[in-house]
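Chemist: Sequence and predicted structure, then a few things I'm wondering about:
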Amino acid sequence: MECTCDYILKTQPDWEEHYENCKVKWIAREKRDYPKNNDGTLRLRNKHLLKLDYDVLYHLGLDTKTHDLQAMFGDVKFVCMGGTKYRMKETAKHMANILDIQCDFKNIVKQGHRYALYKVGPVLCLSHGMGVPSMTIALEEILKLLHYAKAKDPIILRLGTSGGIGVTPGAVVISSSALNDTLEMCYKLAILGEEKKFPCNFDKRLNQELLSVADSEDFETHLGVTLCANDFYRGEARTDGAFCDYTEADKQTYLQKLLQLGVKNMEMEATAFAHFTSAAGVRAADVCVTLLDRLLGDQVTPEKEVLTEWQKRPAKIVGNYILKYYNK
């Protein structure tokens, strides 16, 4: 069987030979059709969409009737996603600078009144809000957009903030896998009143490549498990919310358990992000900076200038990676 990897970096000793969405690995692992066409474009995963006269990407304010999505987005190779509109605009500015691309930084989806989307040549920078529900709405519509645009072999990278577990504040964590709020390595979703569970691993080869380009930066970068919570306060074992049903000792016992499970950070999107991208056959990585060590406290206390600098770190790693691809 022919390998379908479009390698970004040359294989190094101990690296995975193939990406997880390579046809060689996919056919050996999955019990469903390969999710990409021969030219690297994404297959439509939902056959019900074929019955529509046109598809409305409602939350992005785009549709397949009045917008030529292939003309607008057909050259897209990378999608960078993150929580806030401000951070993703700054990410777009960083990509424009390192790729030397002129950009007006216009919010393409302003008419949707929910998200912000900036296009810098072949790179999209999209805000997705906070938490799984907001993120998955944006992600599902972006996946459909990439299909309609006939984008070839797209890569989606989430650039986030998180709470660290036993790592230096300001360090970056690249997620190897994700645990849900009951410490299972799966994404849970109730469909038609019945709970379904889906795997949520990330691409090992892509993570290895990202770690290699992170070596040139002057901050720590770790590979580790990410806990995905459904709530910022009690869901992440904080004691500083409006409600708290446990003691400080209870919290510390739980955090130590996470540490033993290999968890290096916690945020609110990783399980769903891993599942949706892998199910679509899209390579993806979750790259988050840590704003504090949760073993030592609950509140984010560094000065604004420090936090602003830290929040640029995922974009630096991802930018280095994208630059490697275009220099190649």
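Modeler: Looks like it arrived, so ask away. It should be emphasised that the depicted structure is a prediction, and the values quoted were computed from it without experimental measurement.
Chemist: Please make it C-alpha for all contacts and neighbour counts, starting now.
Modeler: Noted.
Chemist: what about Ile137, which helix or strand?
Modeler: Taking DSSP states H and E as the definition, Ile137 sits inside helix 132-149.
Chemist: Which helix or strand lies directly C-terminal to that helix?
Modeler: Following helix 132-149 toward the C-terminus (DSSP H and E): strand 155-164.
Chemist: Return the set of buried residues in that following strand.
Modeler: Of all the residues in strand 155-164, those buried under the rule 16 or more other C-alpha atoms under 10 Å are 155-164.
Chemist: From the contact counts, what lies against that strand?
Modeler: strand 78-82, strand 263-267, strand 283-293, helix 313-327 (3 or more C-alpha pairs under 8 Å, 6 or more residues apart in numbering; DSSP states H and E).
Chemist: Try it again at 7 Å.
Modeler: strand 78-82, strand 263-267, strand 283-293 (3 or more C-alpha pairs under 7 Å, 6 or more residues apart in numbering; DSSP states H and E).
Chemist: That strand vs strand 78-82, what angle?
Modeler: For strand 155-164 against strand 78-82, the angle by axes from the mean of the first three to the mean of the last three C-alpha atoms, to 10 degrees is 30 degrees.
Chemist: Okay, angle between strand 155-164 and helix 132-149 too, please.
Modeler: 170 degrees.
Chemist: now the angle between strand 263-267 and strand 155-164, please.
Modeler: Using the same axes, to 10 degrees: strand 155-164 against strand 263-267 is 100 degrees.
Chemist: Return the distance of strand 155-164 from the chain's centre.
Modeler: The chain centre lies 6 Å from the centre of strand 155-164; the measure is C-alpha atoms, centre = their mean, to the nearest Å.
Chemist: I'd like the next helix or strand past it.
Modeler: strand 172-179.
Chemist: what comes into contact with that next one?
Modeler: The set of residues external to strand 172-179 that reach it, using C-alpha atoms under 7 Å, 6 or more residues apart in numbering, is 185-186, 200-202, 207, 220-228, 265, 270-271, 285-290, 314.
Chemist: Name the residues of stretch 42-61 that come out as buried.
Modeler: Buried-residue list, stretch 42-61, by 16+ other C-alpha under 10 Å: 42-45, 55, 57, 59-60.
Chemist: which pair in these spans the largest distance?
Modeler: Of all pairs drawn from the buried residues of stretch 42-61, the one with the longest distance (C-alpha to C-alpha) is Arg43 and His59, at 21.7 Å.
Chemist: buried residues in stretch 318-328?
Modeler: For stretch 318-328, by 16+ other C-alpha under 10 Å, it's 318-322.
Chemist: who touches it?
Modeler: Counting by C-alpha under 7 Å, 6+ apart, 8, 95, 99, 210, 213 sit against stretch 318-328.
Chemist: Of the residues you listed, keep whichever come out buried.
Modeler: Judged by 16+ other C-alpha under 10 Å, buried ones among the contacts of stretch 318-328: 95, 99, 210, 213.
Chemist: Quick one: classify the third one as helix, strand or coil.
Modeler: The three-state label for Leu210, taken from DSSP: H, G, I helix; E, B strand; the rest coil, comes out as helix.
Chemist: Over to the first one?
Modeler: Taken by three-state DSSP, the conformation at Met95 corresponds to helix.
Chemist: ok, structure two:
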Amino acid sequence: MPPTGLIAVNSEDCERCNEDYEEEYEFHASVCVWTRYSDGTVKLRNSNIELMDQDILYHLALGSESHDLHEMFGDVKFVCMGGTPKRMENFAHFIMGEIGYKLPAGTKLEDISAYSYRYSMYKVGPVLCVSHGMGTPSVSILLHELIKLMYHAKCQDPIFIRIGTCGGVGVEGGTVIITEEALDSHMRNAHEFTILGKTVLRPAKLDKKLARELKALASEDDPYDTIIGKTLCTNDFYEGQGRLDGAFCEFTETDKMEYLEMLSSKGVVNIEMESTIFAALTYHAGIKAAVVCVALLNRLNGDQVNAPKEVMHEWQNRPQTLISRYICKTLAQKGQLKSLSRGSIKSPRRFKLVQQESQAHE
């Protein structure tokens, strides 16, 4: 059991604190002490936000006073993120069919953040589908604003899931990979930040119970493997991942293969460019999170992605299928969905200003 007084809310009220408690103790402590109110809504680790007249989420083209964020997003339970706008638009349409969500008559699925020109965001009932771009800086910007959005919307215990692509290490193309640990280029289960000129390391931890739940939803009928393993996150697609086909390369193929074999020996099964920042910020926010990717190639066999387009498209649908199974299972246990209301603009004047502010930050 935790030391007396460490848990700030009644642990009996916290669903996660009653399951696998010892294994997930650090996560539970973080959630209960720092990042949750007693009703499960998100608490920010930044007191400055409460003192602001309006919090403008300008990369999302939203604002805490221009929009009724609680009305728009208060029912969100799942935040699904992927690299490209088109992929997340496709996922939004896919999950709509999977959960049986119906749009109001005469309406269509809209990009909520269209005025930002940076990210795309679609809401399908309790599921928020958002593009995060490529690489850690883009993901970091988006996560800061999404976490604040969860706070302003008073979302209760949201789950964040990254759906992506990656290069496999000893894993063939088409394999679905659930991240167990996110490692940086120095093999640390952490993400390195530079804040006010100082280096800060934050743990890059994902929810292991969630990873196991996802793995359990893989079907024997799936014509591909679904595995759990360690993920290496790099800041570069070419040299940082040991590719020989970049504009620069100052190492040999032997060097590359020795490096990849070393990664494999330490349990790394894939390489991508977002997992450590995603894990570090969601963990710091006390948000339950998972990363599910599909391998586009086996890096032990080459560097270039050359599978046919139709094959790539089918592969990229595989993580979406697994996530949809999890969402459907969870929603089946928790009840009805709620349609998005159109009466979500509190102040037309502030709404216009937020759009203009977002467009000005290029």
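Modeler: That came through fine. Being a predicted model, the structure only gives us computed values, none of them experimental.
Chemist: Quick TM-score on the pair, please.
Modeler: TM-score of the superposed chains, computed with TM-score structural alignment, normalised by the length of the first structure, equals 0.93; 318 aligned residues with a C-alpha RMSD of 1.9 Å.
Chemist: Surely Gly82 of the second structure and Met88 touch.
Modeler: Yes. With contact defined as C-alpha atoms under 7 Å, Gly82 of the second structure reaches Met88; the gap is 6.1 Å.
Chemist: Please enumerate the shared neighbours of those two.
Modeler: With C-alpha under 7 Å, 6+ apart, Gly82 of the second structure and Met88 have common neighbours 130-131.
Chemist: The residue mapped onto Met262 of the second structure from the first structure is in what secondary structure piece?
Modeler: By TM-score structural alignment, Met262 of the second structure lines up with Lys257 in the first structure. Per DSSP H and E: Lys257 of the first structure is located in helix 248-260.
Chemist: Relative to the second structure, what is the average displacement of that helix?
Modeler: Helix 248-260 of the first structure differs from its equivalent in the second structure by a mean of 0.4 Å after superposition (mean C-alpha distance after the TM-score superposition for the first structure).
Chemist: For that helix, buried residues please.
Modeler: 251, 255, 258-259.
Chemist: who are the neighbours in contact with Asn230 of the first structure?
Modeler: So Asn230 of the first structure contacts 131, 181, 268 (C-alpha under 7 Å, 6+ apart).
Chemist: what number of residues lie near the counterpart of the last one in the second structure?
Modeler: Under the alignment (TM-score structural alignment), Met268 of the first structure maps onto Met273 of the second structure. When neighbours are counted by other C-alpha atoms under 10 Å, Met273 of the second structure registers 25.
Chemist: my guess is Met273 of the second structure meets Pro137, correct?
Modeler: No. Taking contacts as C-alpha under 7 Å, Met273 of the second structure lies outside contact range of Pro137: 9.9 Å.
Chemist: Now the aligned residue in the first structure for Asn298 of the second structure. Nearest residue, chain neighbours left out?
Modeler: Structural correspondence for Asn298 of the second structure with respect to the first structure (TM-score structural alignment): Asp293. Closest residue to Asp293 of the first structure apart from its sequence neighbours, by C-alpha to C-alpha, 6 or more residues apart in numbering: Gly164 at 4.6 Å.
Chemist: next one: Arg238 of the first structure
Modeler: Asp298 (5.7 Å).
Chemist: again with Leu307 of the first structure
Modeler: Leu291 (7.2 Å).
Chemist: How about the contacts made by the one you found?
Modeler: Leu291 of the first structure touches 161-164, 169-170, 300, counting by C-alpha under 7 Å, 6+ apart.
Chemist: got CSV for these, with distance to Arg29 of the first structure too?
Modeler: Listed next are the contacts of Leu291 of the first structure as CSV, based on distance: C-alpha to C-alpha, whole Å:
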residue, distance to Arg29 of the first structure
Thr161, 32
Ser162, 31
Gly163, 33
Gly164, 32
Pro169, 37
Gly170, 36
Val300, 41
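Chemist: Can you tell me how far the residue nearest to the spatial centre of the second structure is from Gly240 of the second structure?
Modeler: In the second structure, the centroid-proximal residue (C-alpha atoms, centre = their mean) is Arg162; its distance is 3.4 Å. Counting by C-alpha to C-alpha, to the nearest Å, the gap from Arg162 of the second structure to Gly240 of the second structure is 21 Å.
Chemist: Same question for Glu23 of the second structure.
Modeler: For Glu23 of the second structure, the distance to Gly240 of the second structure - C-alpha to C-alpha - is 33 Å.
Chemist: what does Arg202 of the second structure give?
Modeler: 21 Å.
Chemist: Likewise for Phe27 of the second structure?
Modeler: For Phe27 of the second structure relative to Gly240 of the second structure (C-alpha to C-alpha), the value is 30 Å.
Chemist: Between those two, tell me which one has more neighbours.
Modeler: Neighbours were counted for Phe27 of the second structure and for Gly240 using other C-alpha under 10 Å; Phe27 has more, 22 against 12.
Chemist: equivalent range in the second structure for stretch 193-204 of the first structure?
Modeler: The aligned range for stretch 193-204 of the first structure is 197-208, by TM-score structural alignment.
Chemist: ok, and what's touching that stretch?
Modeler: So stretch 197-208 of the second structure is in contact with 180-182, 189-194, 276, 279-280, 283, 288-290, going by C-alpha under 7 Å, 6+ apart.
Chemist: Please identify which helix or strand holds the corresponding residue of the second structure for Asp218 of the first structure.
Modeler: Alignment note: Asp218 of the first structure maps to Pro223 in the second structure; criterion TM-score structural alignment. Assigned by DSSP H and E, Pro223 of the second structure belongs to neither a helix nor a strand.
Chemist: returning to that earlier point: got the buried residues of stretch 318-328 of the first structure as a markdown table, with distance to Arg32 of the first structure columns?
Modeler: What follows is these, written out as a markdown table (distance: C-alpha to C-alpha, whole Å):
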| residue | distance to Arg32 of the first structure |
| --- | --- |
| Val318 | 31 |
| Gly319 | 33 |
| Asn320 | 34 |
| Tyr321 | 31 |
| Ile322 | 30 |
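Chemist: Among those residues, find me the one that's closest to Thr66 of the first structure.
Modeler: Ile322 (31.1 Å).
Chemist: Trace Glu2 of the first structure over to the second structure, please.
Modeler: That one, Glu2 of the first structure, aligns with Ser11 by TM-score structural alignment.
Chemist: Ile228 of the second structure sits in which helix or strand?
Modeler: Assigned by DSSP H and E, Ile228 of the second structure falls in strand 226-233.
Chemist: quick one: buried residues of that strand?
Modeler: 226-228, 230-233.
Chemist: If we ignore the residues flanking it in sequence, what's nearest the counterpart of Gly242 of the second structure in the first structure?
Modeler: Using TM-score structural alignment, the equivalent of Gly242 of the second structure in the first structure is Ala237. Distance criterion C-alpha to C-alpha, 6+ apart; nearest residue to Ala237 of the first structure, sequence neighbours excluded, is Lys251 at 5.8 Å.
Chemist: Nothing else from me, thank you.
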